[in-house]
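K.L.:
Sharing a model that was predicted from the sequence below.
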Amino acid sequence: MKESPAQAALVPFGNSAMALGFSGSLGNIEAYISAVNRLPMLSHEEEVSLARRLRDKNDLGAAQKLVLSHLRLVVSIARGYLGYGLPHADLIQEGNIGLMKAVKRFDPDQNVRLVSYAMHWIKAEMHEYILKNWRLVKVATTKAQRKLFFNLRSHKESLDAMTPAQVDDLAKSLNVKREEVIEMETRMSGRDIALEAQSDDEDDKFAPIAYLSSDANEPTRALEAQQYDRMQSEGLATALGKLDARSRRIVEARWLANDDGSGATLHELADEFGVSAERIRQIESSALKKMKGTLAAYA
């Protein structure tokens, strides 16, 4: 059976990993965990020596040994995040990425064990993965919300809503506002809703897709809007440009002078040009007919 991308990525260095302790098929998570738990751990002296070889000589073989010897740490940390309902293999995969970042940045002269340094990077990658994938809509975007997200589940004593006293205690211990605790608890306890109805009966009209969709972006309407905008700008300017000066003045004064459509009257324009109101009407009618023909190309 072909391995999934998550399973294939669990072993960071492929065949090299096999040579350092992996054996048999790693096509499932149980086999992977069993394999990493059999990998030898490094002494402090070995860890420092390998880290210096990586830092000073860019020795990728040393980096492999450092990563492989700490894969069991990633498995252990990932087990603590299974309560979020995400695949164990995916959590381990993200943790392995964090471990490799830690190995790359590790300074052996700081007198700190890699296991302590790497925990931050491993958890950071897992946290990011959980926040992106736990729900379609992100539930934690600020620092305070992230703190709440990863602490609220462990502070709740049951599945029931938190009491006011519990909300106050948690807000105080995490140094956040009680309103933020209430909001995060509401968001985490809410269930996911299918965007589209799961049946073909009358319930379809109550599915979110029925009232969240917008006609504004429907292709036909969008095309019509573009054509209208083009006609309003380019088309109108072209049509007016084909009129003689008097006809253009009459059309603009009658129809384009004010946004509310209250343009000049026939008699006002008759006085301006020294002709009868009927003559102004005839000029206007002829001009509008000519403009209509021009604008037809933009419709």
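P.N.:
Nice, I can see it.
K.L.:
Please make it C-alpha for all contacts and neighbour counts, starting now.
P.N.:
Will do.
K.L.:
and the strand or helix carrying residue 89, which residues are buried?
P.N.:
Residue 89 is located in helix 88-105, with elements delineated by DSSP states H and E. For helix 88-105, a neighbour-count test (16 or more other Cα atoms under 10 Å) marks 88-104 as buried.
K.L.:
which helices and strands does it pack with?
P.N.:
Packing contacts for helix 88-105, counted by 3 or more Cα pairs under 8 Å, 6 or more residues apart in numbering; DSSP states H and E, involve helix 5-10, helix 60-68, helix 71-79, helix 114-133.
K.L.:
Export the ones you listed as TSV, with columns for mean neighbour count.
P.N.:
Below are the helices and strands packed on helix 88-105 laid out as TSV (neighbours: other Cα atoms under 10 Å):
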stretch	mean neighbour count
helix 5-10	17
helix 60-68	20
helix 71-79	20
helix 114-133	18
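K.L.:
mind giving me TSV with the ones you listed and columns for distance to residue 40?
P.N.:
As requested, the helices and strands packed on helix 88-105 are exported to TSV (distance: least, Cα to Cα, whole Å):
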stretch	distance to residue 40
helix 5-10	18
helix 60-68	9
helix 71-79	10
helix 114-133	14
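K.L.:
end to end, how far does stretch 51-69 reach?
P.N.:
In stretch 51-69, first residue to last residue: 13 Å (Cα to Cα, to the nearest Å).
K.L.:
coming back round to it: among the helices and strands packed on helix 88-105, which is nearest residue 287?
P.N.:
helix 114-133 (60.9 Å; Cα to Cα).
K.L.:
is it true that residue 7 touches residue 89?
P.N.:
Yes. Residue 7 lies in contact with residue 89 (Cα atoms under 8 Å); the separation is 6.7 Å.
K.L.:
Pull up the overlap in contacts between the two.
P.N.:
Listed contacts common to residue 7 and residue 89 are residue 29; contacts here mean Cα atoms under 8 Å, 6 or more residues apart in numbering.
K.L.:
Below is an additional structure, to be compared with the one above:
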Amino acid sequence: MNLSSTANTALSVRDPWALVPSLGNLDAYISAVNRLPMLTQEEETRFARRLRDDADVESAGRLVLSHLRLVVSVSRQYLGYGLPHGDLIQEGNVGLMKAVKRFDPEAGVRLVSYALHWIKAEIHEYILKNWRMVKLATTKAQRKLFFNLRSMKQGLKSDASDANAHRNNLSAAEIDSVARALNVKPSEVIEMETRLSGGDVALEPQTDDGEESYAPIAYLADDSSEPTRVLEARRRDALSSDGLVRALAVLDDRSRRIVEERWLKVNDDSSGGMTLHDLAAEYGVSAERIRQIEVAAMKKMRKAMEAA
């Protein structure tokens, strides 16, 4: 389709969107919307009244179509946030459609002036949601400070000397200057500056370095409530109490006393129970024989616990 030959009749077709390419081809889209003619004030008022009184969808489309170039122009002001230009335009178009829906032709203002607020509001919301994973500004005052502080910081950097141009953080004097200009407290400027200076940290390791990779997920994850861990903990607690009692019950008196002295008894000085030689002297056998009895007793206890 030849956009040049159809630009003058763009607003007269039944489907005014037919002449606007997809945002997938950004250059073609911008070229197309910039060639579409603007509405006169009389046309704008007539279409707005039709939309208000008769809910005429075609009139709404013509109002939106004639202001798409405004969205493109506004969206360019926010390219410094590193977000895709097409996404910024798309969000701005949403704001434009909201403005068209609410526009009152009897208010005495042009749609371009009324829509500007809605376009910026949608773009601001998109930036705040997507610029960082964690929201930087939640209240109206914080949002205003967020955008104003970024623009003022860029101005301060451009005015700074070459020796200080590399600095990222504001000095105390610059913080006071910004606070006075924006009519906020210096502490609020410092807090937002801290948020802006921070960055997102990936929870998962970004490279497969084996044992060398160490990301926050390694120490932030709480797996204490994970089902398998809960079952393991219950099983371990059961074996250390009732299971141990049942396992000791399968042993003869001598074997049980050897196991208790060697593994279960703790003296006041935390030195443990009797040694192999102590038990060997008590029972009149060698230390090796006591060790053999201990090994056999542990095997019996293990089988008893596995069967429980």
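P.N.:
Alright, I've got the coordinates. Because the structure is a prediction, the values reported are computed rather than measured.
K.L.:
picking up where we left off before, ok, average deviation of the helix holding residue 89 of the first structure from the second structure?
P.N.:
Comparison of helix 88-105 of the first structure with the second structure after fitting gives an average deviation of 0.5 Å (mean Cα distance after the TM-score superposition for the first structure).
K.L.:
Onto which residues of the second structure does that helix map?
P.N.:
Under TM-score structural alignment, helix 88-105 of the first structure corresponds to residues 85-102 of the second structure.
K.L.:
Please compute how far that stretch lies from its chain's middle.
P.N.:
The chain centre lies 24 Å from the centre of stretch 85-102 of the second structure; the measure is Cα atoms, centre = their mean, to the nearest Å.
K.L.:
what comes into contact with it?
P.N.:
With Cα under 8 Å, 6+ apart, stretch 85-102 of the second structure has contacts from 23-24, 26, 48, 51, 60, 63-64, 67-68, 71-72, 75-76, 78-79, 111, 114-116, 118-123, 126.
K.L.:
ok, now stretch 175-185 of the first structure?
P.N.:
139, 144-145, 148-149, 152, 161, 167-168, 170-171.
K.L.:
Aligned counterpart of residue 227 of the second structure in the first structure, please.
P.N.:
Match for residue 227 of the second structure (TM-score structural alignment): residue 219.
K.L.:
repeat for residue 134 of the second structure
P.N.:
In the first structure, residue 134 of the second structure lands on residue 137 (TM-score structural alignment).
K.L.:
Check the secondary structure at its match for me.
P.N.:
Following DSSP: H, G, I helix; E, B strand; the rest coil, we place residue 137 of the first structure in the coil state.
K.L.:
distance of residue 25 of the second structure from residue 116 of the second structure?
P.N.:
From residue 25 of the second structure to residue 116 of the second structure the distance is 25 Å (Cα to Cα).
K.L.:
whoops, I mixed them up, residue 283 of the second structure
P.N.:
In terms of Cα to Cα, residue 283 of the second structure sits 97 Å off from residue 116 of the second structure.
K.L.:
Same check on residue 31 of the second structure?
P.N.:
From residue 31 of the second structure to residue 116 of the second structure the distance is 21 Å (Cα to Cα).
K.L.:
same question, residue 202 of the second structure
P.N.:
Residue 202 of the second structure is 36 Å from residue 116 of the second structure, by Cα to Cα.
K.L.:
Then residue 91 of the second structure?
P.N.:
Taking Cα to Cα, one finds residue 91 of the second structure at 13 Å from residue 116 of the second structure.
K.L.:
Now do the same contact list for the closest residue to residue 297 of the second structure other than its chain neighbours.
P.N.:
Leaving aside its sequence neighbours, residue 297 of the second structure sits nearest to residue 255 (Cα to Cα, 6 or more residues apart in numbering; 6.0 Å). Residues near residue 255 of the second structure by Cα under 8 Å, 6+ apart: 293-294, 297.
K.L.:
now, among those residues, which is nearest to residue 247 of the second structure?
P.N.:
Looking across these and measuring by Cα to Cα, the closest to residue 247 of the second structure is residue 297, at 9.4 Å.
K.L.:
Let me see the ranges of the helices in the stretch 151-300 of the second structure.
P.N.:
172-182, 186-197, 217-220, 227-238, 244-249, 253-259, 276-283, 287-307 (DSSP state H, counting those that start in this stretch).
K.L.:
I'd like the ones you listed laid out as a markdown table, including distance to residue 44 of the second structure.
P.N.:
Shown next, in a markdown table, are these (distance: least, Cα to Cα, whole Å):
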| stretch | distance to residue 44 of the second structure |
| --- | --- |
| helix 172-182 | 36 |
| helix 186-197 | 41 |
| helix 217-220 | 56 |
| helix 227-238 | 63 |
| helix 244-249 | 87 |
| helix 253-259 | 96 |
| helix 276-283 | 102 |
| helix 287-307 | 84 |
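K.L.:
of all those helices, which lies closest to residue 17 of the second structure?
P.N.:
Ranking the helices of the stretch 151-300 of the second structure by proximity to residue 17 of the second structure (Cα to Cα) places helix 186-197 first, at 39.0 Å.
K.L.:
The closest one vs the first structure, average offset?
P.N.:
Averaged out, helix 186-197 of the second structure is 1.3 Å away (mean Cα distance after the TM-score superposition for the first structure).
K.L.:
Now do that helix against helix 172-182, angle only.
P.N.:
110 degrees (axes from the mean of the first three to the mean of the last three Cα atoms, to 10 degrees).
K.L.:
equivalent range in the first structure for helix 186-197 of the second structure?
P.N.:
Helix 186-197 of the second structure lines up with residues 178-189 of the first structure when matched by TM-score structural alignment.
K.L.:
ok, now how distant is residue 33 of the first structure from residue 107 of the first structure?
P.N.:
28 Å.
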